[in-house]
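Asker: structure of the sequence below:
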Amino acid sequence: MIDKNQQKNIIVISGPSGVGKDTLMEIIEKRNPEKIHIAITATTRKPRSNERNGINHFFVNKDKFNQMINNDELIEWAKVYENLYGVPKSEITNNLEKNNKVLIRVDVQGAKRLKEILNQSVFIFISPESKKDLKNRLTLRHENSENDIEYRLMQSEKEITEADWFDFIVVNYPNQAEKAVLELSNIIGLN
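Answerer: As a prediction, this is how the structure comes out:
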């Protein structure tokens, strides 16, 4: 188990699909490669056109994912949009041993589970400025059908109502990623 002092170096980041979580986390990691590690999650979903196995996610089939569950290799896992996602324990423990801060990207249900396990960690919700902004982001990704976008927008409304229990809420305004990066960096303790 991860002790309470180590938990303070775990930052759990959540928010609606398309809000820019990955982009913000990648900017922070690039600027602080010796201090930050983004936990690579395992998933059964297909990679997007710009994603690579072992960099963005560990892309695995359902049998391998179930094997990871059975072997107790995941600190948390959930079904999200018909796919399985999980956080390998090794992604956290190996990097905490190197004195890195570990960023974990999960959906709201995953964040709730992690709050039970890692209650001394920092929980940050990334929010869009508006539903219109989020729809624009999802549309510009060119990865989702119109029906999928509408479903994700409905889910985002539910997720946004959960934001109050997070330790911090950071709004990712359109074309102002730098502002959100600065705010996140301050929260994480990088500035």
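Asker: only C-alpha atoms for contact and neighbour calcs from this point on.
Answerer: OK.
Asker: the strand or helix carrying Leu184 packs against which elements?
Answerer: Using DSSP states H and E, Leu184 falls within helix 177-188. Contact here means 3 or more Cα pairs under 8 Å, 6 or more residues apart in numbering; DSSP states H and E; on that basis helix 177-188 packs against helix 21-31, strand 168-172.
Asker: switch those over to CSV; also include mean neighbour count and distance to Glu183.
Answerer: Listed next are the helices and strands packed on helix 177-188 as CSV, based on neighbours: other Cα atoms under 10 Å; distance: least, Cα to Cα, whole Å:
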stretch, mean neighbour count, distance to Glu183
helix 21-31, 16, 11
strand 168-172, 19, 7
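Asker: of the ones you listed, which approaches Phe65 most closely?
Answerer: Evaluated over the helices and strands packed on helix 177-188, closeness to Phe65 peaks at helix 21-31, with 22.0 Å, by Cα to Cα.
Asker: could you also give me the structure for this second sequence? I'd like to compare it with the first:
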Amino acid sequence: MTAGLPFRLARTSAFAAVCLGLGVAAHAFGGGTVRAPAMGIALGLSFAAAFPLSGRERTMGAILPLLGGLQVVMHLLFSLAHAASPIAATGHAHSGLVPGLGMLVAHGWAIGLTALWLARGEALLWGLLRRLAIRLLVVLLPVIRAPFPAPCTAEPPVFRSAVLRHVVSGRGPPMVVETS
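Answerer: This next block holds a predicted model:
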């Protein structure tokens, strides 16, 4: 089942927003600052990377590497933007582009949990769409298969009297039942 363009754009936008939110929150939690141009570039990269995969249901196997790769790219982008800012890397959890072990573990947990959350959301969304499609078919199929009414005839139908074959006649005196 493939999706139309508006649906693909909506799903891609949601994925890009979640990916950007995760990257910005993790970078800010690590003590870094994120500049607006870097966020715009990261959002565009996330959108461009997710759009080709938005036509069909994405599984955990597709979401996890995509999210992990985008987080690495965002980390590098935010670190470069942070290092280029007039405020030096004071207070940031690492110096330069190589993260420390704590940041790698934090990124790994965040990527894994977010990928799991997105995969469950995908499964829920596509399951709901399948149920709605089935429900729509069940409702519309009888309407589509309904026979066309018979064309009108010029003469009215002839009514005939029906003979009642199964009528029990109760004529005569009642039967006497003898008890002994």
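Asker: report the TM-score for the pair.
Answerer: Overlay of the two chains. TM-score (TM-score structural alignment, normalised by the length of structure 2): 0.23; 79 aligned residues with a Cα RMSD of 5.9 Å.
Asker: how about the helices and strands packed on helix 177-188 of structure 1, which one is nearest Glu150 of structure 1?
Answerer: Of all these, helix 21-31 comes closest under Cα to Cα, at 19.3 Å.
Asker: counting by contacts, list what the closest one packs against.
Answerer: Packed against helix 21-31 of structure 1 by the contact rule (3+ Cα pairs under 8 Å, 6+ apart) you find strand 36-38, strand 101-105, helix 177-188.
Asker: select, out of these, the one closest to Ile10 of structure 1.
Answerer: When the helices and strands packed on helix 21-31 of structure 1 are ranked by proximity to Ile10 of structure 1 (Cα to Cα), strand 101-105 comes first, at 4.9 Å.
Asker: which SSE is immediately downstream of that closest one?
Answerer: Sequence-wise, the next helix or strand downstream of strand 101-105 of structure 1 (DSSP H and E) is helix 108-117.
Asker: any buried residues in the following helix or strand past that next one, and which?
Answerer: Scanning forward in sequence from helix 108-117 of structure 1 by DSSP H and E, the next helix or strand is strand 122-128. In terms of neighbour count (16 or more other Cα atoms under 10 Å), strand 122-128 of structure 1 has its buried residues at Val122, Phe123, Ile124, Phe125, Ile126, Ser127, Pro128.
Asker: what does stretch 66-79 of structure 1 give?
Answerer: So for stretch 66-79 of structure 1, counting by 16+ other Cα under 10 Å, buried means Ile69, Leu74, Ile75, Glu76, Trp77, Ala78.
Asker: ok, the residues you listed vs Gly86 of structure 1, which is closest?
Answerer: Ranked by distance to Gly86 of structure 1 (Cα to Cα), these are led by Trp77 at 3.9 Å.
Asker: after the helix or strand harbouring the closest one comes which helix or strand?
Answerer: Element membership of Trp77 of structure 1, judged by DSSP H and E, is strand 74-80. Toward the C-terminus, strand 74-80 of structure 1 is succeeded by strand 83-88 as the next helix or strand (DSSP H and E).
Asker: can you tell me which helices and strands that next one packs against?
Answerer: By 3+ Cα pairs under 8 Å, 6+ apart, strand 83-88 of structure 1 packs against strand 41-43, strand 74-80.
Asker: okay, these in CSV with distance to Val108 of structure 1 next?
Answerer: Listed next are these as CSV, based on distance: least, Cα to Cα, whole Å:
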stretch, distance to Val108 of structure 1
strand 41-43, 15
strand 74-80, 10
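Asker: out of the ones you listed, nearest to Ala111 of structure 1?
Answerer: Taking these one by one with Cα to Cα, strand 74-80 is closest: 9.0 Å.
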